[in-house]
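Student: from the sequence below, what's the structure:
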Amino acid sequence: MPTWTGAWPEAEAERYLAEATVPIRLACRTPSGGLWMLSLWYRYDDGAFHCATGANADVVEYLRADPGVAFEISDNEPPYRGVRGSGTVTIEPDDDKVLLETLLTRYLGGTDNELATGLLAADRREVHIRIEPKKCYTWDFSERMADIE
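Tutor: As a prediction, the model looks like this:
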């Protein structure tokens, strides 16, 4: 279980993570030691972030070489608030694309669209990226940005 610090108690942070439909921003290292950042859809469940991506995506190679990551989930509009932290990743096949379907429903409201049709194609291989957070920090600028809303 992660260590939680910051503006919110753990229960409030977990509620935010369950309700927010912004992508998780994930930072990792490339095999050559460079930095890489990307955004992925996620589901927060059982104390971990669950993401899906194509099995041949560059980030899969990067995460297999070095499973350490940093992440952020935050609102894109003021007042800014969110969760950031660090953890480790495990990767496994999502052969039946169960996680991907869940994410398509969470972010797009269903699978009746061209994007879902392409992502769910039978010949496309998918993986489940599980991010196990070790440290989580929450922040909420609602009070100090109250007149900006």
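
Student: could you use CA atoms for every contact and neighbour count after this?
Tutor: Will do.

Student: can I take it that A11 is in a strand?
Tutor: No: assigned with DSSP: H, G, I helix; E, B strand; the rest coil, A11 falls outside any strand and is helix.

Student: how many neighbouring residues does the residue lying closest to L35 once chain neighbours are set aside have?
Tutor: Spatial nearest neighbour of L35, excluding adjacent residues (C-alpha to C-alpha, 6 or more residues apart in numbering): R29 at 4.6 Å. Neighbours of R29 under the rule other C-alpha atoms under 10 Å: 19.

Student: how about R29, what does it touch?
Tutor: For R29, the contact set (C-alpha atoms under 8 Å, 6 or more residues apart in numbering) comprises L35, W36, Y62, L63, D66, G68, V69.

Student: how near is the residue most central in space within the chain to E72?
Tutor: For the chain, I24 is the residue whose C-alpha lies nearest the centre (C-alpha atoms, centre = their mean; 3.4 Å). According to C-alpha to C-alpha, to the nearest Å, I24 and E72 sit 6 Å apart.

Student: for the comparison step, fold the sequence that follows:
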Amino acid sequence: MTEFRGPWTAGDVENFLQETTIPIRLATTRPDDSLWVVTLWYRYRDGAFECATQADADVVGFLRNEPSVAVDVSTNRVPYRGIRGNGTATISTDGARETLRDLVVRYLGDTDSSLAKRLLDDEREEVRIQIEPATVYSWDYGARMRDVSTADAD
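Tutor: Got it, this is the predicted structure:
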């Protein structure tokens, strides 16, 4: 069960994560115990983050070795807002192609571009990374940044 902290309700967090198409920053631990951050496309579904990547990506090995992660999804323009937290990642081939297709459409708009075609190539071996959050902390600096806000905050 996810613990939600900060000014947003669980519903507010879900709305933000559904509507915001900026990548998730995922902090992992490498085998030498040093930290590593990767940026991945995500979808938020049924209270979990889902990402897709190539099966041979370094992050896959890191997560198989140590599934504890930290996450951040936050805007890069004022007013700054977003979520951060921690949880546990699992790796699976089940649903990986479907997840990748959904992510391509979510972030690129369709599957017609050369990038989309390359990502969806049948020769690529994909995995799905599912992150079950334990704690999610939200923040929203809209009120204190009111006089410097831009119209579009992603």
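
Student: does the nearest residue to the residue nearest to the centre of structure 1 once chain neighbours are set aside count as helix, strand or coil?
Tutor: Leaving aside its chain neighbours, I24 of structure 1 sits nearest to I73 (4.9 Å; criterion: C-alpha to C-alpha, 6+ apart). Secondary structure, three-state DSSP: I73 of structure 1 is strand.

Student: would you check that I73 of structure 1 makes contact with G85?
Tutor: No: I73 of structure 1 lies out of contact with G85 (C-alpha atoms under 8 Å); the separation is 9.3 Å.

Student: any common contacting residues for the two?
Tutor: With the criterion set as C-alpha under 8 Å, 6+ apart, the contacts of I73 of structure 1 and G85 do not overlap.

Student: mean shift between the longest strand seen in structure 2 and structure 1?
Tutor: Longest strand of structure 2, by residue count under DSSP state E: strand 126-140. Its aligned residues in structure 1 lie a mean 0.2 Å from strand 126-140 of structure 2 after superposition (mean C-alpha distance after the TM-score superposition for structure 1).

Student: show me the contacts for the closest residue to V37 of structure 2 other than its chain neighbours.
Tutor: Counting by C-alpha to C-alpha, 6+ apart, V37 of structure 2 lies nearest to A27, which is 4.3 Å off, once chain neighbours are set aside. If you count contacts by C-alpha under 8 Å, 6+ apart, A27 of structure 2 has them with L35, W36, V37, V38, V69, A70, V71.

Student: one more: P23 of structure 2?
Tutor: T39, L40, W41, Y42, V73 are the contacts of P23 of structure 2 under C-alpha under 8 Å, 6+ apart.

Student: what does the second one align to in structure 1?
Tutor: Going back to what we said before, that points to L40 of structure 2. L40 of structure 2 maps onto L40 in structure 1 when the alignment is built from TM-score structural alignment.

Student: so that match touches I24, yeah?
Tutor: Yes: under the criterion of C-alpha under 8 Å, L40 of structure 1 makes contact with I24 at 5.4 Å.

Student: show me where structure 1 has helices.
Tutor: All helices of structure 1, identified by DSSP state H, fall at 10-19, 58-65, 98-108, 114-119.

Student: possible to save those as JSON lines with mean neighbour count and distance to A48 of structure 1?
Tutor: Formatted as JSON lines, those follow (neighbours: other C-alpha atoms under 10 Å; distance: least, C-alpha to C-alpha, whole Å):
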{"stretch": "helix 10-19", "mean neighbour count": "15", "distance to A48 of structure 1": "10"}
{"stretch": "helix 58-65", "mean neighbour count": "16", "distance to A48 of structure 1": "16"}
{"stretch": "helix 98-108", "mean neighbour count": "18", "distance to A48 of structure 1": "13"}
{"stretch": "helix 114-119", "mean neighbour count": "13", "distance to A48 of structure 1": "23"}
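
Student: wait, the residue nearest to the centre of structure 1 touches M37, no?
Tutor: No: using C-alpha under 8 Å, I24 of structure 1 makes no contact with M37, being 10.3 Å away.
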